[in-house]
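Enquirer: From the sequence below, what's the structure:
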Amino acid sequence: MKLWKSGLAMMAALAIGGVATTGALAQAVFTWTPRTVAPAPYKAPNKPRTTLAEIRAKMSPANQSKTWHQKVVSDQQLQASWVQLAVGDQSPAMFISDTRAAFIVWEGSIEFTIAGQAPFIATKSSMVQVPPRTQFQMKNVGSVPSLHFEVFTADARITYPQAAATLPKPRPGFTWQLTRQDPGPEPLNPPGQTSNVTTRNFIAQPGAFEFVKAPGLFVNAIRGSAFNCNMQSPTTLGHRHINYGEFWFIMEGQIQYNIEGVDPFVSEVGDIVYVPAGRWHSAANYCPGNDTRVAINPFPTGTHNWPPTASQPNPPVPPVSGRGWLD
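Expert: From the prediction side, this is the model:
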């Protein structure tokens, strides 16, 4: 039996089950999209697959119980890091000026103090988000070092409360100045939306769900299962995004990936999988049991570009003439 793979497969199943799709969904739109002649390169620290064992191997024995940051994703839209907090250590109290951040606690116990919320302790598989201009702080309150995965936008700007005892060294060419922040904290959800919550523990509440859905950051848990341990065909392209890279936190089970220019591989729990903008990629649940990948990208309704099928139009590229509208 074939793996239960993509949204297209799901739509097909819905159609077979008698659930009609809307005219807008049923109508296929084809566009000529730009494509690099060679696959978009991987630029450090980005890698197709980063394992937690690789991250730990970079730490010297003297630093294994200390606080450290290790960036694993950095592109034009997003940045993400593994962060360990030593026992008793805490982040500074801070704000994010105009964008959101998301956190996945993986080891230990972290107390989150977020303005407008009662402090809470996040443990393994807890997902947390902080809206713009909302003061927050993290503290390791456990008896062992804590570990979490954090995602910020690439253009995130951190500010610090007036009462801060110290300030970090500013970026080159900058200094610190006290200003009045306006407007106030951004609401968790815009009018008419209820999907954003401050925290959810995946172990306690497993499932498929949108966790962060906001301009500049989309964190989406995709859960499914496979009927066997068959790899996808190497010819399965999947889709590509011409405007942004995408990455996944493997929360549960195993996910098999086809990424253009990379040998097919199976990812495990705790892995970070990344694909640059423009590369074909396809993810599939692997082996029986539940599999969950947390997809992370900058666009809640980002465009997916799929290759035409044999039954769809695939004409030759028209003659190239003149300049692009924005060139």
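Enquirer: When you work out contacts or count neighbours from here on, use the C-alpha atoms and nothing else.
Expert: Noted.
Enquirer: State the distance from the most centrally placed residue in the chain to Gly224.
Expert: Centroid-nearest residue in the chain, with CA atoms, centre = their mean: Ile296, separated by 1.9 Å. Computed with CA to CA, to the nearest Å, the distance linking Ile296 and Gly224 is 17 Å.
Enquirer: neighbouring contacts of stretch 33-50?
Expert: 71-74, 242, 260-262, 267, 271-279 (CA atoms under 8 Å, 6 or more residues apart in numbering).
Enquirer: give the contact list for Lys124.
Expert: Lys124 sits in contact with 104-109, 201, 203, where contact means CA under 8 Å, 6+ apart.
Enquirer: Which of the residues you listed fall in strands?
Expert: Those of the contacts of Lys124 mapping onto strands are 104-107, 201, per DSSP state E.
Enquirer: Most neighbours out of those residues, which is it?
Expert: In terms of neighbours by other CA atoms under 10 Å, the ones in strands among the contacts of Lys124 top out with Ile104 at 25 neighbours.
Enquirer: Spatially, and excluding backbone neighbours, which residue is closest to it.
Expert: Met127 (4.6 Å; CA to CA, 6 or more residues apart in numbering).
Enquirer: Over to Gly88?
Expert: Asn140 (5.3 Å).
Enquirer: can you check Thr123 too?
Expert: Once chain neighbours are set aside, the closest to Thr123 by CA to CA, 6+ apart is Ser109, at 4.9 Å.
Enquirer: thinking again about what came up before, and the residue nearest to the centre of the chain, what element?
Expert: strand 290-297 (DSSP states H and E).
Enquirer: which residues make contact with that strand from outside it?
Expert: So strand 290-297 is contacted by 78, 208, 216-226, 244-255, 285 (CA under 8 Å, 6+ apart).
Enquirer: Distance from it to the middle of the chain?
Expert: What separates the centre of strand 290-297 from the centre of its chain is 8 Å, taken as CA atoms, centre = their mean, to the nearest Å.
Enquirer: swap in stretch 159-170?
Expert: 28 Å.
Enquirer: I have a second one here; can you model it like the first so I can compare?
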Amino acid sequence: MKAIALLTAAAISVTIGVSAQAQFNGREDPMPVTAPKIAEQYWSAKPTKPTPYAAPNKVHWKLSEILAAHRGQTDWVQPIVRNPEQDADYISLGAGKKTKRRMYADDRVVWIVQDGAMRVSIDGTEPFVATKGFMVNVPFRHYYSIETVGEKPSLRFEVRQAGSAPLYPLDETPDARPGYEYVKVTGTPGPSKDRDTNPIYVDFFKQIANDDKNYNGKFVWDDHFTSNILRGKAQPIAPATSKGHFHGDWTEFWFIMEGKVGYQIEGYPYFESEPGDVVTAQKGRWHRPSNAPGAPISTRIPFNPRPVILHNFATD
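Expert: Below is the predicted model:
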């Protein structure tokens, strides 16, 4: 085995605008660490064979290919990520269509609007219209619905707890779920107070991408869901010998928000991704994301099931 060193970057708590609410505005980080890195080297277990990509998981889902596969359709779901912790889909909802009101029992659901416009209604929040670049967070046990507004379908990239089944109010008819039946119940405790520490939405292109500055801030963080906003200027492509890091316990994936992001992932040559693409590094694979030299500034949105996920860096 090789000696491995740790580098973990603690994301900065920042306020990104009144309309998005405060992100950890003066509050204690929900998962604090004692230092930015571990002082000494250590041994970390790494799979001798790279963890395979089982469908629908792919190292690189290109938005252009997804749209081509669904050309002529208005309502569709394209599974993108399936792992033991998180599920992610691209979802198109036709013009004038509306989802049933639903909620999730124990974990949030978030999405990024890629195209079109939608009216989002979340219990306890004034309805708002989300357009391209909006990042939306629904706390657990809050009913919500989505309605496409305008003359074209809305398209979103949605991330949920793996295998999580939606719950419905009694005035809705639940969608059939193989192997399950829906029964009437009552429950405790009540809805999450998540809005105290996480924004309900971020209007990325208005609040973040309104200048040429780097940005490293949290979107949503809890003990079971982590997503940052990582924005930076173009960088030279590192040599292939620079392996980056790996995560021993979790799979990480990214949504590309703007610009071009380059990746070197174990088992694959360097490639570049564009807005709307989704890139995945399976558990245990070396990976090195960087802002590609072909765009002045780029942003990626990582998704992880735990904060603060451990980054194991090579020492040679």
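Enquirer: Can you pull the TM-score for these?
Expert: Overlay of the two chains. TM-score (TM-score structural alignment, normalised by the length of structure 2): 0.84; 282 aligned residues with a CA RMSD of 2.1 Å.
Enquirer: before we move on, the earlier item: pretty sure the residue nearest to Gly88 of structure 1 is touching Gln90, no?
Expert: Yes. Counting by CA atoms under 8 Å, Asn140 of structure 1 touches Gln90, with 6.1 Å between them.
Enquirer: who has more neighbours, these two?
Expert: With neighbours defined as other CA under 10 Å, Asn140 of structure 1 and Gln90 compare such that Asn140 has more, 24 against 17.
Enquirer: In which helix or strand does the equivalent of that one over in structure 2 reside?
Expert: Superposed on structure 2 with TM-score structural alignment, Asn140 of structure 1 falls opposite Thr148. Per DSSP H and E, Thr148 of structure 2 falls inside strand 144-149.
Enquirer: contact partners of the helix or strand that that strand is followed by?
Expert: Toward the C-terminus, strand 144-149 of structure 2 is succeeded by strand 154-161 as the next helix or strand (DSSP H and E). With contact meaning CA under 8 Å, 6+ apart, strand 154-161 of structure 2 is reached by 85-95, 107-118, 148.
Enquirer: hmm, try it at 7 Å
Expert: 85-94, 107-118, 148 (CA atoms under 7 Å, 6 or more residues apart in numbering).
Enquirer: between that strand and strand 144-149, how big is the angle?
Expert: Angle of strand 154-161 of structure 2 versus strand 144-149, following axes from the mean of the first three to the mean of the last three CA atoms, to 10 degrees, is 160 degrees.
Enquirer: With structure 1 overlaid, report how far strand 154-161 of structure 2 is off on average.
Expert: Comparing strand 154-161 of structure 2 with its match in structure 1 after superposition yields a mean distance of 0.6 Å (mean CA distance after the TM-score superposition for structure 1).
Enquirer: how far out from the middle of the chain is that strand?
Expert: With CA atoms, centre = their mean, you get 9 Å for strand 154-161 of structure 2.
Enquirer: same thing with stretch 187-205 of structure 1?
Expert: Counting by CA atoms, centre = their mean, stretch 187-205 of structure 1 comes out at 16 Å from the chain centroid.
Enquirer: Quick check: end-to-end length of it?
Expert: Chord length of stretch 187-205 of structure 1, first to last residue, is 23 Å (CA to CA).
Enquirer: Show me which residues of that stretch are buried.
Expert: Buried residues in stretch 187-205 of structure 1, counted by 16 or more other CA atoms under 10 Å: 188, 196-197, 199-202.
Enquirer: repeat for stretch 156-172 of structure 2
Expert: 156-161, 167-168.
Enquirer: Structure 2: helices as residue ranges?
Expert: 63-69, 204-207 (DSSP state H).
Enquirer: Look up the closest residue to the residue nearest to the centre of structure 1, ignoring the ones flanking it.
Expert: Val219 is the one closest to Ile296 of structure 1 (CA to CA, 6+ apart), at 4.7 Å.
Enquirer: mind checking what the one you found lines up with in structure 2?
Expert: Checking TM-score structural alignment: Val219 of structure 1 goes with Ser227.
Enquirer: what's that match in contact with, if anything?
Expert: 218-221, 301-304.
Enquirer: go on, Phe209 of structure 1?
Expert: Contacts of Phe209 of structure 1 (CA under 7 Å, 6+ apart): 220-222.
Enquirer: between those, which has the most around it?
Expert: Ala221 (22 neighbours).
Enquirer: Quick check: Phe112 of structure 1 touching Pro119?
Expert: Yes. Between Phe112 of structure 1 and Pro119 there is a contact under CA atoms under 7 Å: 5.7 Å.
Enquirer: Of those two, which one has the most company?
Expert: Using other CA under 10 Å, the more surrounded residue of Phe112 of structure 1 and Pro119 is Phe112, with 22 against 14.
Enquirer: Alignment lookup: the more buried one to structure 2.
Expert: So, by TM-score structural alignment, Phe112 of structure 1 is matched to Val120.
Enquirer: same thing with Glu54 of structure 1?
Expert: Per TM-score structural alignment, Glu54 of structure 1 is aligned with Glu65.
Enquirer: Could you check how many residues crowd around that match?
Expert: 11.
Enquirer: same question, Gly289 of structure 1
Expert: The number of residues near Gly289 of structure 1, taken as other CA under 10 Å, comes to 14.
Enquirer: quick one: what's aligned to it in structure 2?
Expert: Gly289 of structure 1 maps onto Pro296 in structure 2, by TM-score structural alignment.
Enquirer: wait, doesn't that match sit right on Lys233?
Expert: Yes. Contact criterion CA under 7 Å: Pro296 of structure 2 and Lys233 qualify, at 5.7 Å.
Enquirer: Leaving out chain neighbours, which residue sits closest to the alignment partner in structure 1 of Gly276 of structure 2?
Expert: Correspondence of Gly276 of structure 2 to structure 1, assessed by TM-score structural alignment: Gly270. Using CA to CA, 6+ apart and skipping the chain neighbours, the partner closest in space to Gly270 of structure 1 is Ile250 (5.3 Å).
Enquirer: who are the neighbours in contact with the one you found?
Expert: Going by CA under 7 Å, 6+ apart, the list of residues near Ile250 of structure 1 reads 268-272, 292-294.
Enquirer: Now check structure 2 for the residue matching it.
Expert: Per TM-score structural alignment, Ile250 of structure 1 is aligned with Ile256.
Enquirer: Report the separation between its match and Pro174 of structure 2.
Expert: 33 Å.
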